[in-house]
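Engineer: I'd like to go over a predicted model; first the sequence, then the structure.
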Amino acid sequence: MANLNGKKALVTGGNSGIGYAAAIELKAQGADVIITGRREEAVNKAVEELGVTGMIADQGSVADIEKLAAQVADKFGKLDILFINAGVLGGAGIEGATEADFDYVMDVNFKGAFFTLSRFIPILNDGASVVFLSSNVASMNAANASIYSSSKAALNAIMKIAAVELAPRKIRVNSVSPGPTQTEILNKLGLDDASRKGLDDYMISRIPLRKIGTAEDVAKLVSFFSGESATFITGAEIVIDGGMSL
């Protein structure tokens, strides 16, 4: 069913992983989709594969975000769906953390996401849907994950306050919090095949449903939040981790 016919959607970090899957799902539901990314070659490749519009922007740069918002407004007018998906992995133990470790994660996951929402609010239609990509680690406590976990916990705080601030315009703001998900980002950890299998087996052992999630699982939830079935849902975080955080 094309539940999003006529809607205009923007997906940050839409050239791979969850963002790519969300672009597929939103388009399948009838939306006109714009994806963004930092790497022009990767964005152009995704645009060709997906049949969507692509724009280059670094979510870690407020100047890029402001330029992107102006370009979207000029070319497309207002948006109905904003999926703030772009993010990075990273972190360190608290004692050994450097300022560079902190800034690398926070500049994209927290500051970038905050200002993406901030600068796009004027070009959201009344009744629009905003979805943040958070993580189940926002409410978990693993060693060496303080920076990343804090960045996602901060996103959830922004989400709830934004839901209150934007409610007069009937703009809904929610977040999806996946657990381990099979995406390209796991392949960038630099592990050999045996080590990668060991990591997968370890994660699966901690998930009651005994499997790792897929980007498509998350994309379907983003589409749900963006459609008519979720018009009375705002300020909600949905954890999609196979029961891992239980």
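Structural biologist: Noted; the coordinates are in hand.
Engineer: switch to C-alpha atoms for all contacts and neighbour counts from now on
Structural biologist: Will do.
Engineer: show residues contacting the lengthiest helix in the chain.
Structural biologist: Of all the segments assigned as helix in the chain under DSSP state H, the longest by residue count is helix 146-166. For helix 146-166, the external contacting residues (C-alpha atoms under 8 Å, 6 or more residues apart in numbering) are 89-94, 102, 105-106, 109-110, 113-114, 132, 134-135, 137-141, 171-175, 234-237.
Engineer: rerun that using 6 Å as the cut-off
Structural biologist: 91, 106, 109-110, 134, 137-138, 172-173, 234-235 (C-alpha atoms under 6 Å, 6 or more residues apart in numbering).
Engineer: would you map the strands across the protein?
Structural biologist: With strands called from DSSP state E, the chain shows them at 8-11, 32-37, 53-56, 79-84, 124-133, 172-178, 181-182, 213-214, 237-240.
Engineer: tabulate these in CSV, adding columns for mean neighbour count and distance to residue 199.
Structural biologist: Output for the strands of the chain, formatted as CSV (neighbours: other C-alpha atoms under 10 Å; distance: least, C-alpha to C-alpha, whole Å):
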stretch, mean neighbour count, distance to residue 199
strand 8-11, 25, 29
strand 32-37, 25, 28
strand 53-56, 20, 33
strand 79-84, 26, 27
strand 124-133, 23, 23
strand 172-178, 26, 17
strand 181-182, 19, 12
strand 213-214, 18, 14
strand 237-240, 18, 19
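Engineer: could I get the ones you listed as CSV with distance to residue 166?
Structural biologist: Converted to CSV, the strands of the chain look like this (distance: least, C-alpha to C-alpha, whole Å):
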stretch, distance to residue 166
strand 8-11, 18
strand 32-37, 23
strand 53-56, 26
strand 79-84, 14
strand 124-133, 9
strand 172-178, 7
strand 181-182, 30
strand 213-214, 31
strand 237-240, 17
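Engineer: circling back to that earlier point, what's the angle from the longest helix of the chain to strand 124-133?
Structural biologist: Helix 146-166 and strand 124-133 are oriented at 160 degrees to each other (axes from the mean of the first three to the mean of the last three C-alpha atoms, to 10 degrees).
Engineer: one more structure, for comparison:
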Amino acid sequence: MGKLDGKVAVITGGATGIGRAAAKRFIEEGAFVFIFGRRQDALDAAVAELGPNARAVKGSVSDEADLDRLYAAVKAERGTLDIIFANAGVGSLLPLGKLTAEHIDETFNTNVKGTIFTVQKALPLMGEGGSIILTGSSAGTTGAPAFSVYSASKAAVRNLARTWAEDLKGTGIRVNVLSPGPTATELAKA
């Protein structure tokens, strides 16, 4: 009997890296997991590895219609949601003096706006005992050369977790943020 028997989870950025590793562990602990990501080939490979307790939905956290499709799939197949792991994120090195509006928009649309709407749109499917997990970064509390926009977006994620914990008091839904340091993911290797 696993710690997550009977639980339903959604993991954004679930096809690779931290998200895929989390999906594998959640399934090992008994959960049914929906992984969400932008690349169909990576989603297909992940589901092939994860097995029958995984489903993939293709889309981007920065597109609200894609998130609506994700949660419609969860509702249709499972009816409820216990865990949302808002893990999708982007980041690239660009120093002050070279920053562009496009760079800022891409980073904040995924890491901040995407996180906000990933969680907000999940709430109608969640109830007491639910868990919201956000992926922050150690970069959100420290400076790193050429990583100011990413670092600022992850500082925002940390504050979202703190604020939402207050917003959700009394609902029985927990909010936590994970702030890993450098991790050998596709994002880190890019």
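Structural biologist: Looks like it came in fine. Quantities reported herein were computed from a predicted structural model and do not represent experimental measurements.
Engineer: about what we covered before: buried among the contacts of helix 146-166 of structure 1? Make that a ChimeraX selection.
Structural biologist: The following ChimeraX selection, which keeps only the buried ones among those, applies the criterion 16 or more other C-alpha atoms under 10 Å:
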select :91,106,109,110,134,137,138,172,173,234,235
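Engineer: and the contacts of helix 146-166 of structure 1, which of them are in helices?
Structural biologist: With helices defined by DSSP H, the entries of these inside them are residue 106.
Engineer: which among the contacts of helix 146-166 of structure 1 gets closest to residue 197 of structure 1?
Structural biologist: Sorting the contacts of helix 146-166 of structure 1 by how near they are to residue 197 of structure 1, with C-alpha to C-alpha, puts residue 137 at the top with 21.3 Å.
Engineer: map that closest one across to structure 2 for me.
Structural biologist: In structure 2, the residue matched to residue 137 of structure 1 (TM-score structural alignment) is residue 139.
Engineer: same thing with residue 50 of structure 1?
Structural biologist: Under the alignment by TM-score structural alignment, residue 50 of structure 1 pairs with residue 50 in structure 2.
Engineer: residues near its match, how many?
Structural biologist: Residue 50 of structure 2 is flanked by 20 other residues according to other C-alpha atoms under 10 Å.
Engineer: chain neighbours aside, what residue packs nearest to it?
Structural biologist: residue 24 (6.1 Å; C-alpha to C-alpha, 6 or more residues apart in numbering).
Engineer: which position in structure 1 aligns with the one you found?
Structural biologist: Counting by TM-score structural alignment, residue 24 of structure 2 lines up with residue 24 in structure 1.
Engineer: mind checking how far its match is from residue 130 of structure 1?
Structural biologist: Here residue 24 of structure 1 is placed at a distance of 17 Å from residue 130 of structure 1 (C-alpha to C-alpha, to the nearest Å).
Engineer: same deal with residue 1 of structure 1?
Structural biologist: Look at residue 1 of structure 1 and residue 130 of structure 1: by C-alpha to C-alpha, they are 21 Å apart.
Engineer: thinking again about what came up before, tell me who's in contact with the match of residue 137 of structure 1.
Structural biologist: Listed by C-alpha under 6 Å, 6+ apart, the contact set of residue 139 of structure 2 reads residue 151.
Engineer: one more time with 8 Å, if that's ok
Structural biologist: Contacts were defined as C-alpha under 8 Å, 6+ apart; by that measure residue 139 of structure 2 touches 150-151, 154-155, 181.
Engineer: distance to residue 125 of structure 2 and neighbour count for the residues you listed - can I get that in JSON lines?
Structural biologist: Below are these laid out as JSON lines (distance: C-alpha to C-alpha, whole Å; neighbours: other C-alpha atoms under 10 Å):
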{"residue": "150", "distance to residue 125 of structure 2": "30", "neighbour count": "25"}
{"residue": "151", "distance to residue 125 of structure 2": "31", "neighbour count": "22"}
{"residue": "154", "distance to residue 125 of structure 2": "26", "neighbour count": "27"}
{"residue": "155", "distance to residue 125 of structure 2": "27", "neighbour count": "20"}
{"residue": "181", "distance to residue 125 of structure 2": "31", "neighbour count": "11"}
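Engineer: pipe the residues you listed into JSON lines and attach distance to residue 64 of structure 2 per row.
Structural biologist: Shown next, in JSON lines, are the contacts of residue 139 of structure 2 (distance: C-alpha to C-alpha, whole Å):
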{"residue": "150", "distance to residue 64 of structure 2": "21"}
{"residue": "151", "distance to residue 64 of structure 2": "24"}
{"residue": "154", "distance to residue 64 of structure 2": "20"}
{"residue": "155", "distance to residue 64 of structure 2": "23"}
{"residue": "181", "distance to residue 64 of structure 2": "29"}
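Engineer: wait, which of those residues is closest to residue 17 of structure 2?
Structural biologist: The nearest one, if we look at the contacts of residue 139 of structure 2 relative to residue 17 of structure 2 and count by C-alpha to C-alpha, is residue 181, at 13.4 Å.
Engineer: can you verify my assumption that the closest one contacts residue 137?
Structural biologist: Yes: the pair residue 181 of structure 2 and residue 137 passes the contact test of C-alpha atoms under 8 Å, sitting 6.2 Å apart.
Engineer: circling back: closest one to residue 198 of structure 1 among the strands of structure 1?
Structural biologist: With C-alpha to C-alpha as the measure, strand 181-182 is the member of the strands of structure 1 nearest residue 198 of structure 1 (14.2 Å).
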